[in-house]
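**Q** 3D model of this:
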Amino acid sequence: MKLTYILQGFLFGLAYVAPIGMQNAYVINTAIHKSRSVTLKTALITIFFDITLALACFFGVGFFLQKSVILKDIILTLGSICVIYIGLSLIKSVPDELQETKINESILKISLQCLIVTWFNPQAIIDGTLLLGGIRSTLVDNISNFFILGTAIASITWFLSLSTIVSINKNRFNKKVLRIINLICGFIILLYGVNLAYSLIIHFL
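**A** The predicted model follows:
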């Protein structure tokens, strides 16, 4: 029975994390343009923030975010600015050569960017709380732990697989393909940033 709930959590986790979003776009772009060591660090740090977000949603932190208007506004403001900046940077970047860049990029910078694309979206926290919190309410305590464990395993499996596959095959991409990928990833991230900014403007109007 425990394995059944772990599997259910795993399948839910894949469905939850697989659709292209800010996290996936950032991991894909990193895997293409950076060294494998930086790509692995990015994947692991993204996994950490993704799992902590899932745990927060599962145990209802989104409830407190809904109650604290000031906290929500701060996250919306900082999040929209940072996400829009990352998106525009990707859109404007033009790859000259198929080579790894900024190989010695610091853990602090990688962590900050992973944090931004994962946690700086209060809507994701609230939606995740409704989804994961709703599932948790249907499970008894000892069973719910196995479900969220499966969700965490899905996050680990997905981001490690995604980053590894893209990193291994990146040499097959020419400059034109890289440019297209930059544009797609950049627009996806930019769209999230604009949506955050729009939510903030609507809130104050």
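**Q** rest of the way, CA atoms for contacts and neighbours
**A** Will do.
**Q** can you report how many residues lie near the residue nearest to Phe59 when sequence neighbours are not counted?
**A** Excluding the flanking residues, the one nearest Phe59 by CA to CA, 6 or more residues apart in numbering is Gly133, at 6.5 Å. The number of residues packed near Gly133 is 22, by other CA atoms under 10 Å.
**Q** quick one: the helices in the protein?
**A** 2-17, 22-33, 36-58, 61-67, 69-92, 107-119, 122-136, 141-169, 175-204 (DSSP state H).
**Q** from Leu71, how far off is the residue nearest to Phe59?
**A** As judged by CA to CA, to the nearest Å, Gly133 and Leu71 stand 21 Å apart.
**Q** before we move on, what about Ser89?
**A** Applying CA to CA to Ser89 and Leu71 gives a distance of 27 Å.
**Q** next one: Asn121
**A** 12 Å.
**Q** same thing with Gln99?
**A** Noted for Gln99: a distance of 41 Å to Leu71, by CA to CA.
**Q** centre-most residue in the chain?
**A** Gln23 (2.8 Å; CA atoms, centre = their mean).
**Q** show me the contacts for it.
**A** 46, 114, 117-118 (CA atoms under 8 Å, 6 or more residues apart in numbering).
**Q** out of those residues, who's nearest Val166?
**A** Using CA to CA, Thr46 comes nearest to Val166 of these, at 15.7 Å.
**Q** that closest one touches Gln113, doesn't it?
**A** No. Using CA atoms under 8 Å, Thr46 and Gln113 do not qualify as a contacting pair, with a distance of 9.1 Å.
**Q** same drill for those two, tell me which one is more crowded.
**A** When neighbours are counted by other CA under 10 Å, Thr46 comes out ahead of the other of Thr46 and Gln113, with 27 against 19.
**Q** let's compare: structure for the following, please.
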Amino acid sequence: MFLPFLVGMGSGLSLIVAIGAQNAFVLRQGIRREHVLPVVLICGLTDALLETLGVVGIGYVVERAPVVLEIVRWGGVAFLLWYAWTAARRAMKPEVLVAGEGGTSSLKRTILACLAITYLNPHVYLDTMVLMGSIGNAQGDPARWWFVAGGALASIAWFFLLGYGARALTRFFATPRSWQILDGVVAVVMLVIAARLVFGGVGV
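**A** Predicted coordinates for the structure are as follows:
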């Protein structure tokens, strides 16, 4: 069953290893060395959960629940616009952005932001539950569970690598100018994703 496991890992990585709201958030937390463990656990375990739900058939239901996805879609747009604004505002005040100094967020606020970025993106349901669920179920029994294991491991490993690997960039982000650039990029990423949700919808 090693092949379905590898297929699961490859499929999972192909969906998450890209510039997006979630990855940008994890990267920023990792560079700041701020609440990294809960953030990477939320992101990694959420992917594992959604992939499992997709394989057991919940993805089929989600795919046919356009009203629910529309609610999530517009909630995601609102949150992404707010987050883009906060990132842009931070970029305009770089003196408080040096890694490890000022501007820290509480654990509760960080977790809430991470949950919002993770669950208010309808594409996480379409990609992780519907697409991964479809590919996984195509493997048949019991191979589909090896597929889920591979996808889950890929997600968890990726977010841990991103969150804790970002610490290697701490020295580079020791200046306000570097944080200006990062938060400017984060703001643009959030705006682009929000625009895609508005104009591109959530169709598979």
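**Q** now which residue in the second structure aligns to the residue nearest to the centre of the first structure?
**A** The pairwise alignment with the second structure assigns Gln23 of the first structure to Gln22, based on TM-score structural alignment.
**Q** same question for Leu183 of the first structure.
**A** Counting by TM-score structural alignment, Leu183 of the first structure lines up with Gly184 in the second structure.
**Q** count the neighbours of that match for me.
**A** The local packing of Gly184 of the second structure (other CA under 10 Å) involves 19 other residues.
**Q** thought it was touching Ala87?
**A** Yes. The pair Gly184 of the second structure / Ala87 is scored as a contact, 6.7 Å apart, by CA under 8 Å.
**Q** of the helices of the first structure, flag the one that's most buried.
**A** Sort the helices of the first structure by mean neighbour count, taking mean count of other CA atoms under 10 Å, and helix 22-33 sits at the top with a mean of 24.
**Q** that one vs the second structure, average offset?
**A** Following superposition, helix 22-33 of the first structure is found to deviate from the second structure by 1.3 Å on average (mean CA distance after the TM-score superposition for the first structure).
**Q** surely Val194 of the first structure and Ile84 touch.
**A** Yes. Contact criterion CA under 8 Å: Val194 of the first structure and Ile84 qualify, at 6.7 Å.
**Q** now do the same contact list for the nearest residue to Leu130 of the first structure once chain neighbours are set aside.
**A** Closest residue to Leu130 of the first structure in three dimensions, ignoring its sequence neighbours and counting by CA to CA, 6+ apart: Cys57, at 7.7 Å. Going by CA under 8 Å, 6+ apart, Cys57 of the first structure touches 125-126, 128-130, 132-133.
**Q** same question, Gly133 of the second structure
**A** 51-57, 59.
**Q** what's the counterpart of Leu65 of the first structure in the second structure?
**A** Using TM-score structural alignment, Leu65 of the first structure lines up with Val62 in the second structure.
**Q** now its match: how far from Ile181 of the second structure?
**A** In this view, Val62 of the second structure and Ile181 of the second structure are 38 Å apart by CA to CA.
**Q** for the second structure, list the residue farthest from the centre, please.
**A** Asp141 (29.0 Å).
**Q** can you tell me how far that one sits from Ala116 of the second structure?
**A** Asp141 of the second structure is 34 Å from Ala116 of the second structure, by CA to CA.
**Q** could you do Ala48 of the second structure as well?
**A** Going from Ala48 of the second structure to Ala116 of the second structure by CA to CA gives 17 Å.
**Q** what does Pro94 of the second structure give?
**A** For Pro94 of the second structure, the distance to Ala116 of the second structure equals 25 Å [CA to CA].
**Q** what do you get for Val39 of the second structure?
**A** For Val39 of the second structure, the distance to Ala116 of the second structure - CA to CA - is 12 Å.
**Q** please apply the same query to Ile193 of the second structure.
**A** For Ile193 of the second structure, the distance to Ala116 of the second structure - CA to CA - is 14 Å.
**Q** alignment lookup: Arg89 of the second structure to the first structure.
**A** Using TM-score structural alignment, the partner of Arg89 of the second structure in the first structure is Lys92.
**Q** with Trp74 of the second structure instead?
**A** When the first structure is aligned by TM-score structural alignment, Trp74 of the second structure is paired with Thr77.
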